[in-house]
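Asker: after the sequence you'll find the predicted model.
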Amino acid sequence: ARLLKQWIGRPLLDLKQIEQRQAIVEDLLDNYFERSGIIEQLTQVYDLERLAGRVAFGNVNGRDLVQLRTSLAHIPQIRYILEQLDQDIYRDFLAELDPVEDVADLIEQAIVDEPPLSITEGNLIRAGYNAQLDEYNDAMKNGKQWLAQLEARERQVTGISNLKIGFNRVFGYYIEVSKANVKKLPQDRYQRKQTLTNAERFITPELKEKEELILGAETKAYELEYQLFTQIRDQIKDQIKRLQKLAAKVAQLDVLQSFATVSEDNHFVRPTLSQNERTLDIVDGWHPVVEKVLGKQSYIPNDVKMASELDILLITGPNMSGKSTYMRQLALSVIMAQMGCFVPAKQAKMPIFDQIFTRIGAADDLISGESTFMVEMKEANLALKQATPNSLLLFDELGRGTATYDGMALAQAIIEYVHDKVKAKTLFSTHYHELTVLEQELPRLANIHVGAVEKDGELVFLHKMQAGPADRSYGVHVAKLAGMPASLLTRADTILHQLEGKEAPKTTATLKEVAPVQVEADDSEAQLSLFSPEVVTTKEPVGKEKDVLNEILDLNLMAMTPMDVMNAVFKWQEKLK
């Protein structure tokens, strides 16, 4: 999983490396039984990279070593399966899948099958590994057997069935008798050691002698086991480079078999990639995540066709029709292809992209004091400055965060800049239908749109890309789908028809050139002017007015306090009276 995340974040740029991965994926896909065998073996392999890291840092415990031994035991079988396949394709794997047998044998000889978590409390080292440790363990074992025999004998002699021999770290071993049975003890048989609420504890010289023997052996055994374990750990640490190299190779094989499994299950195809040619041709491509949610039958695939000489696809169409999905599925296909995986399409041919830049969605940065539009512009700026002709740009609704003409002007200027200077493959979706005329002016730009039809007043999305521009955006219809009130929608439709019936003023017009709207007294549907006719004037300011205006223009607001501003306004008010 960690390696897969790295590959997603850092797709390959070298065609030869990509094709090497593709060849392995294709071979594993074609050899189902061998792939199943590899998967079965890999499920028995623990996280080798994590285990190697714990060995390197010296904090490995007995259970970690058992997991390492178990993992290493399955490497020979994985090698054997790969040897049954095309050995030229797996040459690197066969060379680097080192089972590290010396480490596996060491762990097998030294560590018990079920060691405790702690490495300081014994029961780690297998019997027969160290003679001195075996002697200590034998002393402890025989001592405990003697304790059991002593307990049985004392019960029989005293007639006290609940007499028992116990141990604690403060008082050592002791004979415990309940208060009710103390009177049954023969006189002077035991030496009193501790009095409890419900029992008395005793000791004998014989028990004291055995205690010293058992505890001495136990302490020495624990110390020796810890020493032996650290020696074993250091021996394994000397082979850390081999373990790390093995972990990396096992992870690669795991990712590649998952590529093959996913490609088979979802009918992905092997893409054809080119280091030099700029043709992008995807037939019936789909978004793998959205398709998984919707189901294969519900998702409508689309082509992405950009000839070598075509740089920009200008995408228009209604909201919710699939423009953003279309753009994102292309980016995902590019990333998957350059990871070495097969792609969601019937057929795919694409260049190798060096970078992918996206400007999708709307988000602000309140902490930095940046509006949604500012974030949008900064992201677009980053793409324009760093993109190369081999990059992929995805611009979704650029310019919508400001006034209509500002946004439209910026969007057109960005398209022209990409076309003339950046020359990267670009998908640019927009609701500014006025921009579709750029197809006539920019030779490396083409219009496409997402099909939609209006049937009985209802909007039906076709979710299919078609050549040419869309006829309209259907925004009111989308608002209807969102459940807006009917009266609001009716009013919006009326206003829309009024606006569409008027000729938009030129962006270079001044207040002097725009005639005021005349409102007839009996025209209830007329759009009222925002300003009364008196406001629209060509009178030039003179005298005091001109002085005040000049002072306002020269004002440095950022250097003034609120009191400074109030004083300035008061001064202008007095001057104009």
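Answerer: That came through, no problem.
Asker: CA atoms for contacts and neighbours, from now on please.
Answerer: OK.
Asker: in the stretch 401-550 of the chain, which spans are strands?
Answerer: Ranges of strands in the stretch 401-550 of the chain, per DSSP state E, counting those that start in this stretch, are 425-429, 445-455, 458-467.
Asker: want to throw these into JSON lines with mean neighbour count?
Answerer: Shown next, in JSON lines, are those (neighbours: other Cα atoms under 10 Å):
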{"stretch": "strand 425-429", "mean neighbour count": "25"}
{"stretch": "strand 445-455", "mean neighbour count": "19"}
{"stretch": "strand 458-467", "mean neighbour count": "16"}
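Asker: show me what the lengthiest helix in the chain is packed against.
Answerer: Counting residues, the longest helix in the chain under DSSP state H turns out to be helix 205-237. Packing partners of helix 205-237 (3 or more Cα pairs under 8 Å, 6 or more residues apart in numbering; DSSP states H and E): helix 48-57, helix 101-110, helix 131-158, strand 172-178.
Asker: next up, a structure to set beside the first:
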Amino acid sequence: MSLNHQSDVISDARLVSQDSRASATPMMEQYIEIKAANPGSLLFYRMGDFYELFFQDALEASRALGITLTRRGQHLGQDIPMCGVPIHAADDYLQKLIGLGYRVSVCEQIEDPAEAKKRGAKSVVRRDVVRLVTPGTITEDKLLSPSDANYLMALARIRAGDEPSLALAWIDISTGVFRVAETTETRLLADILRIDPRELILADSLFEDPALRPSIDPLGRVAVPQPAVLFDSAAAADRLARYFGVATMDGFGTYSRAELAAAAAAVAYVEKTQLAERPALSVPEREEGAATLFIDPATRANLEIVRTLSGERAGSLLKAIDRTVTGGGARLLAERLMSPLTDPEAIRARFDSVSILLDAPRLITDLRAALRQVPDMPRALSRLALGRGGPRDLGAILAGMSAAYAVGETLAGVELPQELDAARAALGKLPLDLGQRLSAMLADDLPLLKRDGNFLRDGADAELDEMRALRDQSRRVIAGLQLDYCEETGVKSLKIKHNNMLGYFIEVAAPQAGPLTEGPEAKARFIHRQTMANAMRFTTTALSELETKIANAADRALSIELTAFDVLSSAVIAQSEAIKAAAAALAVIDVSTALAVLAEEQAYCRPAVDRSLQFRIVGGRHPVVEQALKKNSGPAFVANDCDLSGTPKSRDGESPGAIWLLTGPNMGGKSTFLRQNALIAILAQMGSFVPATEAHIGVVDRLFSRVGASDDLARGRSTFMVEMVETAAILNQATERSLVILDEIGRGTATFDGLSIAWASVEHLHEVNRCRGLFATHFHELTVLSEKLGRLSNVTMRVKEWDGEVIFLHEVGPGAADRSYGIQVAKLAGLPPSVVARARDVLEKLEDADRKNPASQLIDDLPLFQVALRREEARKSEPSKVEAALKALNPDDLTPREALDALYALKRQLG
């Protein structure tokens, strides 16, 4: 949400002046007071079966939601704008508002209307905000994506000494995940995008700090400034200790001051938005920055790791590799893909899990059958802890525990590697008695809301069974009583009905009411209640007594069920750590089986990953493009090798990795080749098998990819400026262990400027960064660098020309291209034949012209200048030298030999 937008939303706070209150109705005065206490959000004000919005909030909501704007009375002489949404559909409207970046304060009635009436006829029902709904603090299934985490992130800065320290803390209150990590100004945006929070809170001073603007501005409405008091590092440890109910945080690990400040701010914001409720958060888990592969923001976007440049999941790497069957597994897969590891041992542990499952196809089948029954236990647990849960959340816990038991039994007796063995152990710690208790108590068909009742099974509670019997059998009793009254009065159309105002009553048509009103006995027995236009309504002592019994039975049955719900919820929450551990274990098993299915389905290989500087890919393929070709029945993907390995220089080490200078035609597959090698590195270090015949990868610490570019007009940057900024970041940060992918550096400016920049960049990568790299270019002049740079090799995309047409082979081989075949690509794109033909003519002359100034020699042949020259020649009378020589010749006087010599002389004059 932008600052301008926030100021619009909170502008109603001006209404809380004394004069304003004096002119308001009691209800509107209450609204204004509550709105003033909750600035910066839209106020959903409960009125009956609707949430109403007034003043500026109504204007905002009507535009955002496309709902009708009405009015309700006047205030300070002006109509009060109003719009509303029905309670039963509130989640749908909340989803849209949250997606647009709004925050919503939900204001409920906290008093029975009957109690308000006791204070006077004009008394207003007490209301108050029970929850602040923000993008980072939602828990409802309808508002959450099953496969995406929903992180709230806090950024804190501590000034200690010359260098201020920065830290991030992120929480998913829907699952209880809580992590912290230190960061720096240079990697701040990359770390934020790696976590991909839905909401980032930071102190006002940080939000306005010019040094942090480059990292905050790209986040847009995700970044929300908060009062600095939330980030007070002096009180941070105590705040966290109080939240987790411990005397000190020392027992949970060692955290820096900045990490404590960020974690405490995140907790404070959760408390602020959830009010009296407390989500079941895990203890903050500290992450080391060096433990994950650093991927800068431009690279993350260019490689389309979790979403494409257009923001879609389809077409991304994540979509291509996702074979998970549970929500938790999908979220864990995305987390691993966003944060690949740099520790070879940890990576190999993940490979071991995939390998053992690949060798046991029957085990995979059994596991996935059980995993498909796993609901989202962490999110159900969170809703129960926050008091927003329903019977189906208890059912989700039961179903998840049952599936966990089944998975544990499937893995029993199987020899497993470390990761899967730890997961199996976590499943074994689930309390059996809790599962048995839930199974014995919960009905098979559960309602959405606990107030609807009927979620406890028959036999779960003896008193409940008794009340249900009285409640349910009352229908037969009422029917029997109605039959008795019909026979007694002789009125066959007599009905016993029920409504919320009168309860049970006897209704007869007005003309037939005589037997119930005539005579003292009838009047004494049938007590008149209401006269309608066409009917009369009565009651009897027997009917009133029966109504009391029925009403009490239904209320008592619901009361028993609600009490049981609270007891079961408390029992579940008491086992929250075991349940969350089991859910995490199921996610690990799901990801491992999914990656095994992927490897089998797509013929991926297990890569060798170590601490060397190797990067050797045999038969590498692009995971997304390959699957797209298969899906569309296109040609088979052409696999290519890539070897950027450092050569051994001694027993103790090896030289830095190589750089490949890639030339070749447009449409030849250069960008695909570049991207596929970067994606293979990411897949390998996240713990997945890779699309190749063979792969050996020395761990990459930083991955940089600049493939394609667009302008950034909002920040005053042209396409070329964006290209240069991204290139500068690479040249300033890449290390010997980094992998750098660069495509067409310098093409956005003048030819010689661009060539010079590309030339210097290649030298810098080779001599200073000393990294492994792929450098694609159309500046064929760069290929001469391989003669002086020992680790630079020339490779090219191969093509074949046939009958004047070019065939792109999509193969990479040694050597350098001598042309780019741009005109052939232009022809394929549909340029008019005349333009293509003219382009060929110009290209031939450019290639033949003096390279010092080809344009000057071409000027006579370009159509625009030809016209000007012809006009100039028309003004001039003297003939050219060639014309003069021709005019002086008399062919009849020349011998054949002399004629031939004259022709050669004319040819020389023409140059």
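Answerer: Arrived safely. Not measured: the values here are computed from a predicted model.
Asker: that older thread, check which residues of the longest helix of structure 1 are buried.
Answerer: 207, 210-211, 214-215, 217-218, 220-226, 228-229, 232-233, 236-237 (16 or more other Cα atoms under 10 Å).
Asker: tell me roughly how far the very next helix or strand once past it lies from structure 2 on average.
Answerer: Counting by DSSP states H and E, the next helix or strand C-terminal to helix 205-237 of structure 1 is helix 240-266. Compared with structure 2 after fitting, helix 240-266 of structure 1 deviates on average by 0.9 Å (mean Cα distance after the TM-score superposition for structure 1).
Asker: helices of the stretch 601-750 of structure 2, start to end?
Answerer: Secondary structure of the stretch 601-750 of structure 2 (DSSP state H, counting those that start in this stretch): helices at 623-631, 670-686, 719-733.
Asker: what span of structure 1 is the longest one aligned with?
Answerer: Mapped onto structure 1 with TM-score structural alignment as the criterion, helix 670-686 of structure 2 occupies residues 323-339.
Asker: distance from that stretch to the middle of the chain?
Answerer: On the basis of Cα atoms, centre = their mean, to the nearest Å, stretch 323-339 of structure 1 is displaced by 16 Å from the centre of the chain it belongs to.
Asker: coming back round to it: closest to S205 of structure 2 out of the helices of the stretch 601-750 of structure 2?
Answerer: Closest to S205 of structure 2 of the helices of the stretch 601-750 of structure 2 is helix 719-733 (Cα to Cα; 26.4 Å).
Asker: where in structure 1 does that closest one fall?
Answerer: Using TM-score structural alignment, helix 719-733 of structure 2 pairs with 372-386 in structure 1.
Asker: tell me which residues in that stretch are buried?
Answerer: Buried residues in stretch 372-386 of structure 1, counted by 16+ other Cα under 10 Å: T372, F373, M374, V375, E376, M377, E379, A380, A383, L384.
Asker: how near is the closest residue to the fourth one other than its chain neighbours to A409 of structure 1?
Answerer: Right, the one you point to is V375 of structure 1. Spatial nearest neighbour of V375 of structure 1, excluding adjacent residues (Cα to Cα, 6 or more residues apart in numbering): D364 at 6.2 Å. Look at D364 of structure 1 and A409 of structure 1: by Cα to Cα, to the nearest Å, they are 22 Å apart.
Asker: re the thing from before, pick the most deeply packed of the helices and strands packed on helix 205-237 of structure 1.
Answerer: strand 172-178 (a mean of 20; mean count of other Cα atoms under 10 Å).
Asker: so that one corresponds to what in structure 2?
Answerer: Aligned by TM-score structural alignment, strand 172-178 of structure 1 falls on residues 503-509 of structure 2.
Asker: what's the average distance of the matching stretch to structure 1?
Answerer: Relative to structure 1, stretch 503-509 of structure 2 is 1.6 Å off (mean Cα distance after the TM-score superposition for structure 1).
Asker: so what corresponds to A452 of structure 1 in structure 2?
Answerer: Taking TM-score structural alignment, the alignment pairs A452 of structure 1 with V799 from structure 2.
Asker: that match against G813, yeah?
Answerer: No. Here V799 of structure 2 does not reach G813: they are 10.5 Å apart, not a contact under Cα atoms under 8 Å.
Asker: secondary structure element for the residue in structure 1 sticking out farthest from the centre?
Answerer: Note on structure 1: the largest C-alpha distance from the chain mean falls to Q187, namely 77.4 Å (Cα atoms, centre = their mean). Per DSSP H and E, Q187 of structure 1 falls between elements, in no helix or strand.
Asker: ok, it - contacts?
Answerer: Shown in contact with Q187 of structure 1 (Cα atoms under 8 Å, 6 or more residues apart in numbering): no residues.
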